[in-house]
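Chemist: sequence first, predicted model second:
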Amino acid sequence: MKILALEFSSRMRSVAAVKAGPGEQPAAVATGSDLGSRGTRAFQLITTVLKEAAWERDDVDTIAVGLGPGSYHGVRVAIAIAQGWSVAKKVRLIGVSSADALAAMLVLKGQQAPFIVVIDAQRGEFYRADYTVESGVAREVCALRLAKTAEIHDCLNSGKNVFGPDSADRLPGIREAFPTAATVGFLAAKMPTETSGASLEPIYLREPAFVKAPPPRFA
């Protein structure tokens, strides 16, 4: 299985070419901090990764997408690329939680103690998921949920291991870390089922809120 993985949920966007198999390493990884106003930077990252991996576009049989939570724009760009690719090339699509990808990356880098992943949810809240480490694998022990900023401060003040992207200015003491396309690809390789293109949606725990505009007033 040759997987093209896209992780655009934080400011550190990345693309990886991952060949599934025991002990496999990503064939190539490219990282950027800006997708551009129309996502053009994303295609530059993809082109770079395919070239470095010596893959043709037709070699890709699976596209894995980090579904967030995180940057709504970034995740939407990744989903749009995956959906368009699947129409043109009939590849498998697999969606992966970006929080799980971040947790997996931390364990690969040596994290052994229980930890918390937090991702900015705006409006004074954060997405929070709690993990423990069992046999070298991150296990979610408290499902992803919304938490108030004060709750995350309490976790930091009590000495808990708290990691997350793009939040150092609002959460002093957080250990900054970013989900990576490589771990999105590795997690996707272990998933038995694919996701239909129409079912790929950003992970977003809030109910949509709309404010109805008042009717126009005519003099």
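Modeler: All right, it came through fine.
Chemist: all contacts plus neighbour counts: C-alpha atoms, from now on.
Modeler: OK.
Chemist: pull the longest helix from this protein.
Modeler: Longest helix of the chain, by residue count under DSSP state H: helix 72-89.
Chemist: what's that helix packed up against?
Modeler: strand 2-7, strand 62-66, strand 92-96 (3 or more Cα pairs under 8 Å, 6 or more residues apart in numbering; DSSP states H and E).
Chemist: quick one: the first one to chain centroid distance?
Modeler: Spelled out, that is strand 2-7. Centre-to-centre, strand 2-7 and its host chain are 11 Å apart (Cα atoms, centre = their mean, to the nearest Å).
Chemist: helices or strands next to it in the packing?
Modeler: Judged by 3+ Cα pairs under 8 Å, 6+ apart, the packing partners of strand 2-7 are strand 13-19, strand 62-66, helix 72-89, helix 181-189.
Chemist: counting by contacts, list what the last one packs against.
Modeler: Read that as helix 181-189. strand 2-7, strand 13-19, strand 62-66, strand 92-96, helix 98-108.
Chemist: list of residues touching the longest strand anywhere in the chain?
Modeler: Longest strand of the chain, by residue count under DSSP state E: strand 137-148. Applying Cα atoms under 8 Å, 6 or more residues apart in numbering, the contact partners of strand 137-148 are 100, 103-104, 107, 121, 124-133, 205.
Chemist: what's the answer for stretch 92-107, then?
Modeler: With Cα under 8 Å, 6+ apart as the test, stretch 92-107 has contacts from 7, 9, 61-69, 82, 86, 117-119, 129, 131, 133, 136-138, 177-180, 183-184, 187-188, 191, 193-197, 200, 203.
Chemist: do stretch 31-40 as well
Modeler: Counting by Cα under 8 Å, 6+ apart, 11-15, 41-42, 45, 74, 77 sit against stretch 31-40.
Chemist: and Ala101, how far from Asp58?
Modeler: As judged by Cα to Cα, to the nearest Å, Ala101 and Asp58 stand 26 Å apart.
Chemist: an error on my part: the question was meant for Pro216.
Modeler: For Pro216, the distance to Asp58 - Cα to Cα - is 52 Å.
Chemist: quick one: which of those two has more around it?
Modeler: Neighbours per residue, other Cα atoms under 10 Å: of Pro216 and Asp58, the larger number sits with Asp58, 9 against 6.
Chemist: quick check: closest non-adjacent residue to that one.
Modeler: Spatial nearest neighbour of Asp58, excluding adjacent residues (Cα to Cα, 6 or more residues apart in numbering): Lys89 at 7.3 Å.
Chemist: how near is the one you found to Glu56?
Modeler: From Lys89 to Glu56 the distance is 12 Å (Cα to Cα).
Chemist: another structure for you, compare them:
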Amino acid sequence: MLLLALDTATPAVTVALHDGESVIAESSQVDARRHGELLLPAVDRVLAEAGRKLDAVTGIVVGVGPGPYTGLRVGIVTAATFASVLEVPVHSLCTLDGIAFAAGQAGLEGEFVVATDARRKEVYWARYADARTRVTEPAVDRPAELAERVEGLTAVGAGAALYPDSFTDVRADLPQHQSAGALAALAVEKLRTGGEFLPPQPLYLRRPDAQVPANYKVVTPQ
């Protein structure tokens, strides 16, 4: 087994290789505006560090969000392209689940909430019974509207850190962004236990920021 994992649903452009036992190479760069520019060089860097060729990959793992439209589609399209060229399966996972799993790897136990920055003064979030068990569907909300629902819960993620008035028990020592290494490890666990994966479709949860103009300006002669 050799899984290539990637995620661009958060400001982190993160890529990892997992051989079924452990992460053998990983790269993460936090830059919310350069997903398309950074992703493929990160793949090349990880493969070179591991001393592997792309054609040795047996599966692609990708985080499908929720996340902002532009960044999220970079990772999903890249994953689909690799899978098609290599003729290997795509294993899609919720990005929030990857962050939750990483928090568990760092020692977090019990109930908690994961929140990432959704911009527009909102967060993408979900609640977890433990690092492997999500108990709510991913959602996008304003932090102030969540205060009562997350009261008393440990909070993980950059989105939670942005709004300490709403997420009052933020663990800054735990992962803030996605880790492709943790995402790959979660996928390996699911593959071995027969766990379910998501469809390889983006979890946008809201309309994209970019809109087609309602009225086009006529620039040709009538």
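Modeler: Great, that's in hand. Keep in mind that this is a model prediction, so the values were computed, not measured.
Chemist: circling back to that earlier point, among the contacts of strand 137-148 of structure 1, name the ones in helices.
Modeler: Here DSSP H is the test, and these give 100, 103-104, 107 as lying in helices.
Chemist: which one of these sits closest to Gly164 of structure 1?
Modeler: Each of these was scored against Gly164 of structure 1 by Cα to Cα, and Ala103 proved nearest at 9.6 Å.
Chemist: that closest one maps to what in structure 2?
Modeler: When structure 2 is aligned by TM-score structural alignment, Ala103 of structure 1 is paired with Ala100.
Chemist: number of nearby residues for that match?
Modeler: 32.
Chemist: next one: Ala182 of structure 2
Modeler: Using other Cα under 10 Å, Ala182 of structure 2 has 24 other residues around it.
Chemist: dump the residue contacts of it.
Modeler: With Cα under 8 Å, 6+ apart, Ala182 of structure 2 has these contacts: 98-99, 101-102.
Chemist: reformat the residues you listed as TSV; add distance to Gly20 of structure 2.
Modeler: Converted to TSV, the contacts of Ala182 of structure 2 look like this (distance: Cα to Cα, whole Å):
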residue	distance to Gly20 of structure 2
Gly98	16
Ile99	19
Phe101	16
Ala102	17
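Chemist: how far away is the residue lying closest to Lys19 of structure 1 once chain neighbours are set aside from Phe210 of structure 1?
Modeler: Distance criterion Cα to Cα, 6+ apart; nearest residue to Lys19 of structure 1, sequence neighbours excluded, is Lys2 at 4.6 Å. Per Cα to Cα, Lys2 of structure 1 is found 41 Å from Phe210 of structure 1.
Chemist: and for Cys142 of structure 1?
Modeler: Applying Cα to Cα to Cys142 of structure 1 and Phe210 of structure 1 gives a distance of 30 Å.
Chemist: go on, Ala82 of structure 1?
Modeler: Applying Cα to Cα to Ala82 of structure 1 and Phe210 of structure 1 gives a distance of 28 Å.
Chemist: ditto for Val133 of structure 1
Modeler: In terms of Cα to Cα, Val133 of structure 1 sits 40 Å off from Phe210 of structure 1.
Chemist: between the two, tell me which one has more neighbours.
Modeler: Val133 (18 against 6).
Chemist: list the contacts for the more buried one?
Modeler: Applying Cα under 8 Å, 6+ apart, the residues near Val133 of structure 1 are 107, 111-114, 139.
Chemist: change it to 10 Å
Modeler: Shown in contact with Val133 of structure 1 (Cα atoms under 10 Å, 6 or more residues apart in numbering): 103-104, 107, 111-115, 139-141.
Chemist: name the member of those residues with the most neighbours.
Modeler: Highest neighbour count within these, by other Cα under 10 Å: Ala103, with 31 neighbours.
Chemist: tell me how far that residue lies from Arg128 of structure 1.
Modeler: 12 Å.
Chemist: make CSV out of the contacts of Val133 of structure 1 and add distance to Gly173 of structure 1.
Modeler: What follows is the contacts of Val133 of structure 1, written out as CSV (distance: Cα to Cα, whole Å):
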residue, distance to Gly173 of structure 1
Ala103, 18
Ala104, 21
Val107, 20
Gln111, 17
Gln112, 19
Ala113, 17
Pro114, 17
Phe115, 14
Arg139, 23
Glu140, 22
Val141, 23
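Chemist: which of the helices and strands packed on strand 2-7 of structure 1 sits most buried?
Modeler: Most buried of the helices and strands packed on strand 2-7 of structure 1 by mean neighbour count (mean count of other Cα atoms under 10 Å) is strand 62-66; its value is a mean of 30.
Chemist: in structure 2, what range does it match?
Modeler: Using TM-score structural alignment, strand 62-66 of structure 1 corresponds to residues 59-63 of structure 2.
Chemist: can you tell me the centre-most residue of structure 2?
Modeler: By Cα atoms, centre = their mean, the mean C-alpha position of structure 2 lies nearest to Thr95, the distance being 3.1 Å.
Chemist: Leu86 of structure 2 versus that one, what's the distance?
Modeler: For Thr95 of structure 2, the distance to Leu86 of structure 2 - Cα to Cα - is 24 Å.
Chemist: repeat that for Leu191 of structure 2.
Modeler: To Leu86 of structure 2, Leu191 of structure 2 is 19 Å away according to Cα to Cα.
Chemist: and if you look at Ala187 of structure 2?
Modeler: Taking Cα to Cα, one finds Ala187 of structure 2 at 19 Å from Leu86 of structure 2.
Chemist: where's the longest helix of structure 1 relative to the chain centroid, distance-wise?
Modeler: 13 Å.
Chemist: mean shift between that helix and structure 2?
Modeler: In the superposition against structure 2, helix 72-89 of structure 1 averages 1.7 Å from its aligned positions (mean Cα distance after the TM-score superposition for structure 1).
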